[in-house]
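Asks: sequence and predicted structure, then a few things I'm wondering about:
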Amino acid sequence: MLPRLLAPFPLVLLAACGGGTDDSAPAGSPAASPGAAAPSALTAPAAAVSAIDPARLADPCQFKPAEITATLGLAVDSTEPATMGAMLGCSYKGAKGMVRLNLIVHDPVYFAQATAMSRTSRPGEKADVAGDPDKAWWQFQDTGGTILHYYRQNVEVEVIPMFDGSKDRAAMQAGLLKLRRVP
């Protein structure tokens, strides 16, 4: 019984894979023109953004502790760099909490797709920073947190304050926007 059920499988597979289709190019298409080269299936699309020099990411603690203190009001006692695959980061720790800097390196060819997927998968309310040259945007978490995201070449940057502060949302946003843009 089983061989009889599997007998049509090769025909179904051949039809599904296009074995019975006409591969000729439509009239007027570039491939139908005499002397036109067919596009290679192995040719990658052009990069949408330029790749950052890896030397600029050698130290993931891109901010000086004094910058965090001056702009966000968190006295930084220590920094803790970390590397996790294509993401580099630094935790700026103080007695009242920390600020996390994440640098996520994306393939320049697929940068737009990667950052779009990253943005849509983030929880909470999102809002663009109007007129920002680095296409910055806010992520407002349900817990009240405010995260700044922006893009530099093929790097997605996240600045995540996680501390007990007296700043309201507007004050936190103003402080985050005053931070120097890295990398």
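Replies: Great, that's in hand. Residues are numbered from 1 along each chain as shown.

Asks: going forward, measure contacts between C-alpha atoms and count neighbours the same way
Replies: Will do.

Asks: tell me which residues touch the residue nearest to Thr146 when sequence neighbours are not counted, please.
Replies: Nearest non-adjacent residue to Thr146, counting by C-alpha to C-alpha, 6 or more residues apart in numbering: Phe140, 4.8 Å away. Going by C-alpha atoms under 8 Å, 6 or more residues apart in numbering, Phe140 touches Gly124, Glu125, Lys126, Thr146, Ile147.

Asks: let's bring in a second model and compare:
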Amino acid sequence: MDTIDLFGLREHFNRGRILLCFNGPISRSLIEEIGNALKNYLQADHAHPSSAMDVFGVYIELTQNIRHYAVSRNYGELDGAATVVVARDDSGSYIVQAGNLVEQDDGRALLERVRELAGLDKAQLKAAYKEQLRRPRSGDAASGAGLGLIDVARKSAAPLLADLRPAGDGRAFFSLRAVI
């Protein structure tokens, strides 16, 4: 393995105002530990309580979705890994981004769903949330792209952005960006 330029990486993180970055296999306990670190950072950063709750909620939703997807697809540690970044932009908003490997067809469907949600205003997102709540759900239904994604869109101050990049072997890397 080549030597990593940690100083250069640190400078890159500082320029990008990256507060938290994680890349690797994600477990329930790791989601919780990183979540606790995020909460502490937001407190130290004097984040407005409602913003802090939204950032934390979006982080939890995205990382749990990644973990559930990896488990549902029987992905091993490497394929089930997550990449998560929480940063600040120049206006002071928090940016929560998360990504993971997905089957290409699943990624395309999710990308389309995110694009649909990105086209809705706050009132339409609220109506979509209520409609999703009323939908009957069978016990064996697979979760995904439902209530949680709508909730992330509702918490976001800007339309959600998603990207899908081919990763080979019928898979792609899906990433999602929310601004809080």
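Replies: That came in fine, so what should we check first? This structure is a prediction, so every number in the text was calculated from the model and none was measured.

Asks: where does the TM-score land?
Replies: Once superposed, the chains reach a TM-score of 0.27 (TM-score structural alignment, normalised by the length of the second structure), with 87 aligned residues with a C-alpha RMSD of 5.7 Å.

Asks: on that earlier part again, which among the contacts of Phe140 of the first structure count as buried?
Replies: Neighbour counting by 16 or more other C-alpha atoms under 10 Å classes Lys126, Thr146, Ile147 among these as buried.

Asks: am I right that the first one is in contact with Leu148?
Replies: This points to Lys126 of the first structure. No. Counting by C-alpha atoms under 8 Å, Leu148 is not a contact partner of Lys126 of the first structure; they are 10.0 Å apart.

Asks: I'd say Ala178 of the second structure and Gln97 touch.
Replies: Yes. Ala178 of the second structure sits in contact with Gln97 when judged by C-alpha under 8 Å, with a separation of 6.4 Å.

Asks: between those two, point out the one with more neighbours.
Replies: When Ala178 of the second structure and Gln97 are compared for neighbours, Ala178 comes out ahead with 25 against 22, by other C-alpha atoms under 10 Å.

Asks: joint contacts of Lys126 and Leu148 of the first structure?
Replies: The contact sets of Lys126 of the first structure and Leu148 overlap at Trp137, Trp138, Gln139 (C-alpha under 8 Å, 6+ apart).

Asks: the last one should be in a helix, yeah?
Replies: This means Gln139 of the first structure. No. Under DSSP: H, G, I helix; E, B strand; the rest coil, Gln139 of the first structure falls outside any helix and is assigned strand.

Asks: measure how buried it is and give me the count.
Replies: 20.

Asks: and the closest residue to it other than its chain neighbours, what element?
Replies: The spatial neighbour of Gln139 of the first structure that comes closest, neighbours along the chain excluded (C-alpha to C-alpha, 6+ apart), is Lys126 at 4.6 Å. Using DSSP states H and E, Lys126 of the first structure maps to strand 125-128.
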